[in-house]
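# coordinates only, no sequence provided:
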């Protein structure tokens, strides 16, 4: 981007702060008010697309309508950036700090207590946005920053939409899915109406990652990850972090319920549950022989922020208990090694990686899973002493009825599989086909 001319005749750009798939963010000086700001500019290759220009403008309008210390402030917007002086731009407050994604990526997650405190701040910001009639729809670690002053800031309202209490929020187009696969709510993935509870699901995914350093669902492709959101129950965070109290597991699993009605009613209710989980965490004493919950190895901006954050009020009323989803099946690691049994192209394609035990392990015939939903296939495999392995996506050679996900498998039906091993599945490429 050219620096010679001030953007909009007012903002003198002096450096690149970062970039993403949609825009670049530059450091600039506001010549009128003599302050440092951040100028977000739509990429030139996207500016000719009306849909991207509308989405970019929506971010400015959505964020500018919100006035909360936990939401990045928008000062101005317009058109006139770039070499041709025709690119749309948004002027925002300039923040110094790190995103939660950077902290997790670098192995500097804030620890369980810090994660809960950060989550409480995010929920405060979302409660304000929801009261103002806006649902974010893309809550994820990369869109939350902890500033050098310890302030948690929710950013990037690029796919936010107005919230209609009667009808929810529809996607940009029929069947169009916007969002990030690891944090996408099931109703977003299905192209259904979305309300504020979708943001709570995404916040649950974010909290899960802060606690365990991994998202609740991740597969080899974004589409396969979406399928896991639709079909798989998440493992409780305490499986990966010994010593976490039951209240933390209950908080996360309630937020990650597949059906919105089984989640918290609103951001305030989830924040109250965060307060209860935090109090239980602080009172917990690790059982003999268990490791204490990990904390950040070195001080970071996030650690400084959460250590200085106020304790959540004990008097916040408790929401009605929400049913927790059934814990995910426990995947058993082989005692000796993982044996690659074979890679074969199925009628619908697919690859199998099965686990085997050393010695003369018993084998069972692979059941016929074709035409079953993922949930049915999983139950069938569990009944046979097996489990679901890799899930591949793509076109199916044989049409499947709506909601009947599995169109191929490896090993093929009847083939011998070591007891405790895995069967890889092939599913259609369209997640909206699953009920």
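Sure, I can see it. Keep in mind that what you see is a predicted model, and the values were worked out from it rather than measured.
# make it CA atoms for all contacts and neighbour counts henceforth
Noted.
# mind listing the strands for the stretch 1-150 of the chain?
11-19, 23-30, 35-42, 74-81, 87-93, 97-99, 134-135, 144-147 (DSSP state E, counting those that start in this stretch).
# start and end of stretch 258-266, how far apart?
End-to-end span of stretch 258-266 (C-alpha to C-alpha, to the nearest Å): 16 Å.
# and that stretch, how far out from the chain's middle?
16 Å (C-alpha atoms, centre = their mean, to the nearest Å).
# in that stretch, which residues are buried?
Across stretch 258-266, burial judged by 16 or more other C-alpha atoms under 10 Å covers 258, 259, 260, 262, 263, 264, 265, 266.
# what about versus this one:
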């Protein structure tokens, strides 16, 4: 960086994020005054020519593509004014937050908003696929969204094209920046398609699988297959049935469930044929539908078709701005609404069964009962009211439940959610870790139970000095993707000598963590020992001898 400028051109305004391979800065382009996102390869990686080339391929792969749903390339290159290579790419800056950040900070999204994000991303993927490319890394951290205060989507874009490659390419050992000496399968484990995890050729349908998992996350707040270990997550992607969001969250249309499940089928050929096909199915799943209502008033009244009724779950953002952003209505309110609807139908039927037919426009007169005066009791007759004993409720087992499931469990027990504290944890976002009072405690019905939940982030383990496999296991157990690189060092071979991001840094689950492992120093070249000249013996003359 010279004169405070990256590549002699971009003035850094702040940090947007940092991962295992690069840091991304909010920057000002001094050439035209525009705001850009500048991605700079970490210096320890920029020292290797093959890693610089791999890093720059990201921008080269998509430089010719243009779509509002794809972050466009502004420029790329290697800046080396002082003998210290600075490898960079610059991109259009996307307004808003990543989907992962939005859900973590503001909560899950309505079905309508999630579907709008999906259609925007699918439009962008269609452009990518038409160019013969596959993204291979669609995840909540690689989709940036901008949502207004009422929950309506303003913008959604795909970012991070580091794994983009030609359709049919495998992900096995395909990225020197992310795999250890070409011996792994690269990608985000939580959203990876089964064929990607098997190291097979990856086609466009793998992107559709990943997007379906991202839509599930947007609705529920967790990855589709949260498991206790990476191995269990891989097995789930390979063999477990696709999850249904409506089981976890009330108000998700069954049609939307069907779209997500089809896109996450194990056989790529059984998924949607293209991004356009999935887009059409997604739009149809949340489209408003007219509802036909029969009103049995009398024998001469025919069934009438009322104005189209919109699904509350789908149009919560459009028709209930007062509702908390991104959240559907309470299932208890829906239950009360259904009861009220039943009472209305019962009243209509009762009125229509009388001897006097009633038209739909007639309104029965209100019946008012005159109050009957009751003599006030004398002082000596005033009864002494004994307050009833308080109704007590027991705190149910909540640990391990998602936030919505915990809320329902408490409501069923006659209790309510109180203060919610988010903490670092390897458990999926929103998972209940503890409650106060604890399980089994008794408190008055209607009381509040405070919850401690997983916040979707965790602290990077400090594994410097640990052996390679132990470090990999610790990073994976903490909820991150370990990425191993090697560097010659005097430290014991096979031990971790550096971690990026540093240990104890709190970052979102699923983020890559770079582990730099010590490789043996080159063996010294043997040198021949110095040759010591042997002295030549000399004769000592004998006294008296004749020369």
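Yes, it's here. Only a predicted model underlies this, so the values are computations on that prediction, with no experimental measurement involved.
# TM-score for these two?
After superposition, the two chains reach a TM-score of 0.62 (TM-score structural alignment, normalised by the length of the first structure), with 301 aligned residues with a C-alpha RMSD of 3.3 Å.
# dump the strands of the stretch 1-150 of the first structure to JSON lines, plus distance to residue 219 of the first structure.
As requested, these are arranged in JSON lines below (distance: least, C-alpha to C-alpha, whole Å):
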{"stretch": "strand 11-19", "distance to residue 219 of the first structure": "25"}
{"stretch": "strand 23-30", "distance to residue 219 of the first structure": "27"}
{"stretch": "strand 35-42", "distance to residue 219 of the first structure": "30"}
{"stretch": "strand 74-81", "distance to residue 219 of the first structure": "36"}
{"stretch": "strand 87-93", "distance to residue 219 of the first structure": "35"}
{"stretch": "strand 97-99", "distance to residue 219 of the first structure": "23"}
{"stretch": "strand 134-135", "distance to residue 219 of the first structure": "27"}
{"stretch": "strand 144-147", "distance to residue 219 of the first structure": "23"}
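# which residues does the residue nearest to the spatial centre of the second structure contact?
Compute the mean C-alpha point of the second structure, and by C-alpha atoms, centre = their mean the closest residue is residue 140, 3.5 Å away. Taking C-alpha atoms under 8 Å, 6 or more residues apart in numbering, we find residue 140 of the second structure in contact with 98, 99, 100, 214, 217.
# then residue 417 of the first structure would be within a helix, right?
No. With DSSP: H, G, I helix; E, B strand; the rest coil as the criterion, residue 417 of the first structure is located in strand rather than a helix.
# tell me which of the strands of the stretch 1-150 of the first structure sits most buried.
A comparison of the strands of the stretch 1-150 of the first structure by mean neighbour count, using mean count of other C-alpha atoms under 10 Å, puts strand 134-135 on top with a mean of 26.
# how close does it sit to the second structure?
Following the fit onto the second structure, the mean deviation recorded for strand 134-135 of the first structure is 0.9 Å by mean C-alpha distance after the TM-score superposition for the first structure.
# can you give me the helices in the stretch 51-200 of the first structure?
Secondary structure of the stretch 51-200 of the first structure by DSSP state H, counting those that start in this stretch: the helices cover 100-105, 111-131, 186-189, 196-212.
# now do the third one: which range of the second structure does it align onto?
Meaning helix 186-189 of the first structure. Helix 186-189 of the first structure lines up with residues 194-197 of the second structure when matched by TM-score structural alignment.
# most tightly packed of the helices of the stretch 51-200 of the first structure?
On a mean-neighbour basis (criterion: mean count of other C-alpha under 10 Å), the most buried of these is helix 196-212, at a mean of 26.
# angle of that one against helix 111-131?
With axes from the mean of the first three to the mean of the last three C-alpha atoms, to 10 degrees defining the directions, helix 196-212 of the first structure sits at 170 degrees from helix 111-131.
# what about the longest helix in the second structure?
helix 331-352 (DSSP state H).
# buried ones in the helix or strand that comes right after that helix, by neighbour count?
Downstream of helix 331-352 of the second structure, the first helix or strand assigned by DSSP states H and E is strand 392-394. By neighbour count on 16+ other C-alpha under 10 Å, the buried set for strand 392-394 of the second structure is 393, 394.
# nearest to residue 117 of the first structure, of the strands of the stretch 1-150 of the first structure?
Residue 117 of the first structure lies closest to strand 144-147 among the strands of the stretch 1-150 of the first structure, at 11.7 Å (C-alpha to C-alpha).
# how close does the closest one sit to the second structure?
Looks like 1.6 Å for strand 144-147 of the first structure (mean C-alpha distance after the TM-score superposition for the first structure).
# before we move on, back to that, what's the closest of the buried residues of stretch 258-266 of the first structure to residue 3 of the first structure?
For these, the nearest to residue 3 of the first structure is residue 266 (44.8 Å; C-alpha to C-alpha).
# and the closest one, what's its match in the second structure?
Aligned by TM-score structural alignment, residue 266 of the first structure pairs with residue 274 of the second structure.
# got the contact list for that match?
Counting by C-alpha under 8 Å, 6+ apart, residue 274 of the second structure makes contact with 126, 204, 205.
# what's the closest of the residues you listed to residue 416 of the second structure?
Nearest to residue 416 of the second structure among those, with distances taken as C-alpha to C-alpha, is residue 205, at 42.7 Å.
# thinking again about what came up before, tell me which of the strands of the stretch 1-150 of the first structure sits nearest to residue 374 of the first structure.
strand 134-135 (30.0 Å).
# and stretch 482-490 of the second structure, which stretch of the first structure?
So stretch 482-490 of the second structure sits over no part of the first structure, by TM-score structural alignment.
# now that stretch: buried residues?
Across stretch 482-490 of the second structure, burial judged by 16+ other C-alpha under 10 Å covers 482, 483, 484, 485, 486, 489.
# in the first structure, what residue corresponds to the residue nearest to the centre of the second structure?
Match for residue 140 of the second structure (TM-score structural alignment): residue 141.
# and that match, how far from residue 203 of the first structure?
9 Å.
# cool, and residue 336 of the first structure?
On the measure of C-alpha to C-alpha, residue 336 of the first structure and residue 203 of the first structure end up 38 Å apart.
# same question for residue 163 of the first structure.
In this view, residue 163 of the first structure and residue 203 of the first structure are 18 Å apart by C-alpha to C-alpha.
# show me what contacts residue 294 of the first structure?
Residue 294 of the first structure neighbours (C-alpha under 8 Å, 6+ apart): 111, 112, 241.
# distance check, the nearest residue to the second one once chain neighbours are set aside against residue 53 of the first structure.
Spatial nearest neighbour of residue 112 of the first structure, chain neighbours left out: residue 211 (5.5 Å); criterion: C-alpha to C-alpha, 6 or more residues apart in numbering. Relative to residue 53 of the first structure, residue 211 of the first structure is positioned 36 Å away (criterion: C-alpha to C-alpha).
# lovely, talk soon.
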